[in-house]
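Peer 1: this one's sequence-less:
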């Protein structure tokens, strides 16, 4: 039986009013829960949404032609502000482009909102133009999902703002819209108090430390409040630790006597030097370090406890405390001498390795490791630093100076991919600070259209790209060169396309004058990088 064309004709006469009601009610619901930041990806179907959002001066708007870049920019914006950010898309494949950013936000515990335009529900399964099955398209990665059409009431007030959210707006065909009949948008700010922390969580952490003879802590990404609490905990127990760059504690002068820098073989070498680690305490985000990954093979031999605001252990075994670390306080009892006293021989071995690296920085001035070390020395202390995934974040943790206590260090580590990294960095830009990013060449190639957003965002920045001609993280692991994606590409023309300044470094000189450029391409000498690694092998 054919469709009732009379009913469809009636629906079309009301289409504009129905779309306006639905769109206004949703945008009003967003404002009431404190959504202020929007990344808009214009299309025909979401034009009415964009007009309403753009008319509100209190909203902060950045426009994109590419949804994937918009999604990762939103991830960076959420990390920078601690507030939700909404990406507005048209229908069809535009929605699917957001899957990588939504997955990242899910594992990072970020309140990313996807607002997608859709055709009316009656078109589902029809194969009509620009009609995809957008209902729950992101699956488990958007725990809060709403599928709204005419006369539906938004339920955004029930969203917990702790994971991504998808609102799918089913709109009738209408190319005109007029919101003059609606009242002004009313703003509220819903303050979410942490419901994760329990006193017994704090007691469980203290009990874990105290029941082991040789405990060791590994800190991943931490918020400022979490970093302060972790610092108190480490100092209280004098607990040996590995502090990653985005923990905000790596260069803290009060913790240097507890800090192990060379953690790649720590689980083996610690025993050889009198501190056989029997318990690993992971604090904050999932670490990048080899040490934490090596715990995967030690089930039944050591204990493992992860303490994080995100509900992921980061390992196939071990215990997880899903809690708010920033609420932790130190107990009144203090161990005599602390654990660091037992680890002195191991600490001395680590200091000897650091001295050896200092000598290798002189011996191999164009090694990638040396260039990262020298770069870390020119970054102003009040900068905001973003570390790209893969090799750069690992080299920073191993080779960056600890003489400069940078507090604002960020990385996108929820799912550890290299896509969207430049976009996420741009989302993090602080308008009053110097913003610096360190990334690899494949990471940059993945996100070359990110600079399109610069017309709508502000902040002085320098993006350092270490161009070693491919994915050299895999060089030590796999013999097949295809896995490395080797290439001979350079980046000179790319920044100029966007009117940005550019410099290329093919020497060992890394000076503060490089910070005047927007993009700096650093080309290490691969033979020196390989030789550096060979000499550092145990």
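Peer 2: Looks like it came in fine. Given the structure is predicted, the values throughout are model-derived calculations rather than measurements.
Peer 1: for the rest of this, base every contact and every neighbour count on C-alpha atoms.
Peer 2: Fine.
Peer 1: nearest residue to residue 356 other than its sequence neighbours?
Peer 2: Spatially, and ignoring its direct neighbours in sequence, residue 356 is nearest to residue 536 (8.0 Å; Cα to Cα, 6 or more residues apart in numbering).
Peer 1: look up how far residue 265 lies from that neighbour.
Peer 2: 11 Å (Cα to Cα, to the nearest Å).
Peer 1: list the contacts for residue 343?
Peer 2: Residues near residue 343 by Cα atoms under 8 Å, 6 or more residues apart in numbering: 240, 273, 274, 275.
Peer 1: quick check: the last one touching residue 342?
Peer 2: Yes - with contact defined as Cα atoms under 8 Å, residue 275 reaches residue 342; the gap is 6.6 Å.
Peer 1: if we can go back for a sec, now rank the contacts of residue 343 by neighbours and give me the top one.
Peer 2: With neighbours set by other Cα atoms under 10 Å, the maximum within those is found at residue 240, which has 29 neighbours.
Peer 1: surely that one touches residue 209?
Peer 2: No - contact between residue 240 and residue 209 fails when scored by Cα under 8 Å: they sit 11.3 Å apart.
Peer 1: report the set of residues contacting both of the two.
Peer 2: Common contacts of residue 240 and residue 209, defined by Cα under 8 Å, 6+ apart, comprise residue 215.
Peer 1: hang on, the earlier thing: which residues are common contacts for residue 275 and residue 342?
Peer 2: Once Cα under 8 Å, 6+ apart is applied, it turns out that residue 275 and residue 342 contact no residue in common.
Peer 1: looks to me like residue 303 is in a strand.
Peer 2: Yes - for residue 303, which was evaluated using DSSP: H, G, I helix; E, B strand; the rest coil, the result is membership in a strand.
Peer 1: ok, second structure coming up, stack it against the first:
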């Protein structure tokens, strides 16, 4: 039996028709009709996460892996606001989430009633669509309106850029009534999307512009694995004038790509930077992590910058945008490249020679490393087996990940939509829940882990999740970036130094735990971690000041 609320039953029927199957529920009373209905329908898989902030990041991790919408259900009041950080991250990552918030009827808003805030449009800046449903369905017209509002909301997942959708649901008391609802295949509005591509004349024009350049840089940022795009980029990288630059989060791997761009760009001095400046820069949707390459391109901008976007986003990250091409990148490159005339150029080889140089410098630096954060990342990332999925925490771990060429056959993700530390652990939990056939490793800093340790308070903690905490006693990034590292307030206000360990947190949640402080222990415990049949944690203690000194020395070595 489901809830006796007609609105809720209609919503459930339409979610089924949309193909939504996973529901993340946080307990409450006002959302009782939603809980009773979703829990009663076998086609839904319901997960319970008490903390709404964590719940939203768990949903983000699930949808990030599958590309399918995951629904969130919570009660009214401040519970709703706790979704905001994850929704902002999902909005900028373009990850689909369906947010279902229970609410008081409109007449009770601002009337000093309990657990009542203004929820209509509360996430306007971070959702692709939002609506509030009518609380009562007395007439066929009422039902038609409700159905239309839900259909419009669900249709937003298929129209344009993906992202969160918010449906606010006012519900009257009594809240716990039940009925026998005959779930039936309901009316579903399908969306047939056309293929956006430049016409033949525009393609010819672009090919001519490309053919007139000697140096072309394709810069790929955060992206989901895409076989078609990877293949065409590999073909492009074989052309003498084209340098394809990728990051750890790009999830596109080619032998001809310039990988580990932070260590490569770090080696480029101001006197030679103009040689590496492209005539034509090509980007596509997905944030670029590397601040170094952003700085290089802003200081030495190309003559032309094309941004390829399926939905026509005019993203001007490098302050030199000259053209937006509304097209799927793989399709666009596949159709354009046969029209581009081959030409002699040293641009690709210039980058590849610098890659060879920095690879040698990197290997030399790794051989001489003392115990430090960088040594830990060298050991952990080089021990990754093919087929694993990795989540890198903000802010330091994801930057260390840029320095290692280990990502062939390994998926790599991080919350770089808004780059906050607040949901790294919960996102990894969701990712592991969504793809149970894969082992997921979260590499996270101590501050990020402690901030989001509530992620382990989860009835469904997946056994295929392994966690490595790099504990350097604070926010390590502030110890080496210019600015805070030179202030007297560094340790107290920026790095927020501490002497905490994660052992008691692990014990509280029944998670296996090991701690290590040297290479021998880490090597042994990594092997134990990967073989453990359940969620487990290895916490690695590293020296704070030494780690900052080592990393600064590493980049000095890259610069020669």
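Peer 2: Looks like it arrived, so ask away. Note that this is a predicted model, so its numbers are computed, not measured.
Peer 1: among the contacts of residue 343 of structure 1, which lie within strands?
Peer 2: Among the contacts of residue 343 of structure 1, DSSP state E puts none in strands.
Peer 1: the residue nearest to residue 356 of structure 1 corresponds to which position in structure 2?
Peer 2: Taking TM-score structural alignment as the alignment basis, one finds that residue 536 of structure 1 is matched in structure 2 by residue 555.
Peer 1: residues touching that match, list them.
Peer 2: Under the criterion of Cα under 8 Å, 6+ apart, the neighbours of residue 555 of structure 2 are 263, 266, 267.
Peer 1: that one: helix or strand, and which one exactly?
Peer 2: Here residue 555 of structure 2 is covered by helix 544-558, with elements defined by DSSP states H and E.
Peer 1: kindly report the same for residue 102 of structure 1.
Peer 2: Residue 102 of structure 1 belongs to helix 99-108, assigned by DSSP H and E.
Peer 1: equivalent analysis for residue 270 of structure 1, please.
Peer 2: With DSSP H and E as the criterion, the answer for residue 270 of structure 1 is helix 266-272.
Peer 1: report the buried residues of that helix.
Peer 2: Buried residues in helix 266-272 of structure 1, defined by neighbour count with 16 or more other Cα atoms under 10 Å: 266, 267, 269, 270.
Peer 1: do stretch 124-143 of structure 1 as well
Peer 2: Neighbour-count burial for stretch 124-143 of structure 1 [16+ other Cα under 10 Å]: 131, 132, 133, 134, 135, 136, 137, 138, 141, 142, 143.
Peer 1: what's the closest non-adjacent residue to the second one?
Peer 2: Spatial nearest neighbour of residue 132 of structure 1, chain neighbours left out: residue 92 (5.2 Å); criterion: Cα to Cα, 6+ apart.
Peer 1: what does the one you found align to in structure 2?
Peer 2: With TM-score structural alignment as the matching criterion, the partner of residue 92 of structure 1 in structure 2 is residue 77.
Peer 1: how far away is the residue nearest to residue 132 of structure 1 from residue 100 of structure 1?
Peer 2: The span separating residue 92 of structure 1 from residue 100 of structure 1 equals 16 Å under the rule Cα to Cα.
Peer 1: wait, residue 441 of structure 1 sits on residue 467?
Peer 2: Yes - taking contact to mean Cα under 8 Å, the distance of 4.8 Å between residue 441 of structure 1 and residue 467 places them in contact.
Peer 1: pull the number of nearby residues for the alignment partner in structure 2 of residue 486 of structure 1.
Peer 2: For residue 486 of structure 1, the aligned position in structure 2 is occupied by residue 497, per TM-score structural alignment. Residue crowding around residue 497 of structure 2 was assessed by other Cα under 10 Å; the count is 17.
Peer 1: my guess is residue 497 of structure 2 contacts residue 475. True?
Peer 2: Yes - taking contact to mean Cα under 8 Å, the distance of 7.4 Å between residue 497 of structure 2 and residue 475 places them in contact.
Peer 1: packing partners for the strand or helix carrying residue 21 of structure 1?
Peer 2: Secondary structure here is read from DSSP H and E; on that basis residue 21 of structure 1 sits in helix 15-32. If you count contacts as 3 or more Cα pairs under 8 Å, 6 or more residues apart in numbering; DSSP states H and E, helix 15-32 of structure 1 packs onto helix 47-54.
Peer 1: what angle do helix 544-558 and the helix ranked longest in structure 2 make with each other?
Peer 2: When secondary structure is assigned using DSSP state H, the longest helix within structure 2 turns out to be helix 347-367. Between helix 347-367 of structure 2 and helix 544-558, the angle formed by their directions is 140 degrees, by axes from the mean of the first three to the mean of the last three Cα atoms, to 10 degrees.
Peer 1: list the buried residues in the helix or strand just after helix 347-367 of structure 2.
Peer 2: Past helix 347-367 of structure 2, heading to the C-terminal end, the next element that is a helix or strand (DSSP H and E) is helix 373-381. When burial is assessed from 16+ other Cα under 10 Å, helix 373-381 of structure 2 yields the following buried residues: 373, 374, 375, 376, 377, 378, 381.
Peer 1: how big's the offset between the next helix or strand after helix 373-381 of structure 2 and structure 1?
Peer 2: Once the chain leaves helix 373-381 of structure 2, the next helix or strand it forms, by DSSP H and E, is strand 389-392. Comparing strand 389-392 of structure 2 with its match in structure 1 after superposition yields a mean distance of 1.3 Å (mean Cα distance after the TM-score superposition for structure 1).
Peer 1: packing partners for strand 389-392 of structure 2?
Peer 2: Other helices and strands packing on strand 389-392 of structure 2, by 3+ Cα pairs under 8 Å, 6+ apart, are strand 411-413, helix 424-434, strand 440-445.
Peer 1: where in structure 1 does it align, residue-wise?
Peer 2: Mapped onto structure 1 using TM-score structural alignment, strand 389-392 of structure 2 spans residues 384-387.
Peer 1: what residue is smack in the middle of structure 2?
Peer 2: With distances taken as Cα atoms, centre = their mean, structure 2 has residue 415 as the residue nearest its mean C-alpha position (3.8 Å).
Peer 1: the aligned residue in structure 1 for that residue and residue 40 of structure 1, how far apart?
Peer 2: Residue pairing (TM-score structural alignment): residue 415 of structure 2 is matched to residue 412 of structure 1. Using Cα to Cα, residue 412 of structure 1 is found at 22 Å from residue 40 of structure 1.
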